[in-house]
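[1] have a look at this prediction, sequence included:
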Amino acid sequence: MATGWAKEGAVQEQIDATVKDAIERARSQLPQGPGLERCEECDAGIPQARREAVPGVRLCIACQEAHDQEQGHASGYNRRGSKDSQLR
């Protein structure tokens, strides 16, 4: 495949780097330490099952969903899966 000035496999390397960065970003945002019994946003109780499933949980499900929606709009990662959009 003709790639012009780019070396062979450069597109795949960039895609792999984007995926690696997204994984590192997601892991860095995982809560750590003991979870809270009450939501730090609305003071609602956090169920024991959620505290066991999510280490370091700080928000109830409703507040976490609202937080995730806010974060999702600011994400700069390619969601289309197109190689062309990876190079922009």
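    Great, that's in hand.

[2] CA only for contacts and neighbour counts going forward, please
    Will do.

[3] for the closest residue to P34 other than its chain neighbours, list the residues it contacts.
    Nearest in space to P34, with sequence neighbours left out and distances taken as C-alpha to C-alpha, 6 or more residues apart in numbering, is G56 at 4.7 Å. By C-alpha atoms under 8 Å, 6 or more residues apart in numbering, the residues touching G56 are 31-36.

[4] just the buried ones among the residues you listed, please.
    If you count burial by 16 or more other C-alpha atoms under 10 Å, the buried members of the contacts of G56 come out as 35-36.

[5] scan this protein for its longest helix.
    Longest helix in the chain by number of residues (criterion: DSSP state H): helix 10-28.

[6] below is structure B, check it against A:
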Amino acid sequence: MVCPFDRAQALEQRQRDQAIAVALAGPRPSGPSLTHCLDCDKEIPAARRALGGMTRCVLCQSIFEREVRR
């Protein structure tokens, strides 16, 4: 007999894997990054700019993504 906790854990893992797959399948920014944030005009850290296509600092990007989801 399968333990209900094991089944719940397996279900949670499947859902987590699906959510990660959906996030990775989404569009990724590309091209050159800006040196300063579009919203607050603070400098974007070099490590973030190295990812390519970055236009906002982490804080402003987080706020932007929260607003888009609404």
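    Everything's here; your move. Please read all numbers here as calculations on a predicted model, not as lab measurements.

[7] tell me what the longest helix of the first structure is packed against?
    Identification of packing neighbours for helix 10-28 of the first structure by 3 or more C-alpha pairs under 8 Å, 6 or more residues apart in numbering; DSSP states H and E yields helix 83-86.

[8] packing partners of the helix it packs on?
    Going by 3+ C-alpha pairs under 8 Å, 6+ apart, helix 83-86 of the first structure lies up against helix 10-28.

[9] A46 of the second structure corresponds to which position in the first structure?
    A46 of the second structure maps onto Q48 in the first structure when the alignment is built from TM-score structural alignment.

[10] before we move on, back to that, so the residue nearest to P34 of the first structure, which of the three states?
    Here G56 of the first structure is coil, with the state taken from DSSP: H, G, I helix; E, B strand; the rest coil.

[11] check G31 of the second structure too.
    Assignment for G31 of the second structure (three-state DSSP): coil.

[12] what sits against it?
    52-53.

[13] surely C57 of the second structure and A47 touch.
    No: C57 of the second structure is not in contact with A47 according to C-alpha atoms under 8 Å; the separation is 11.1 Å.
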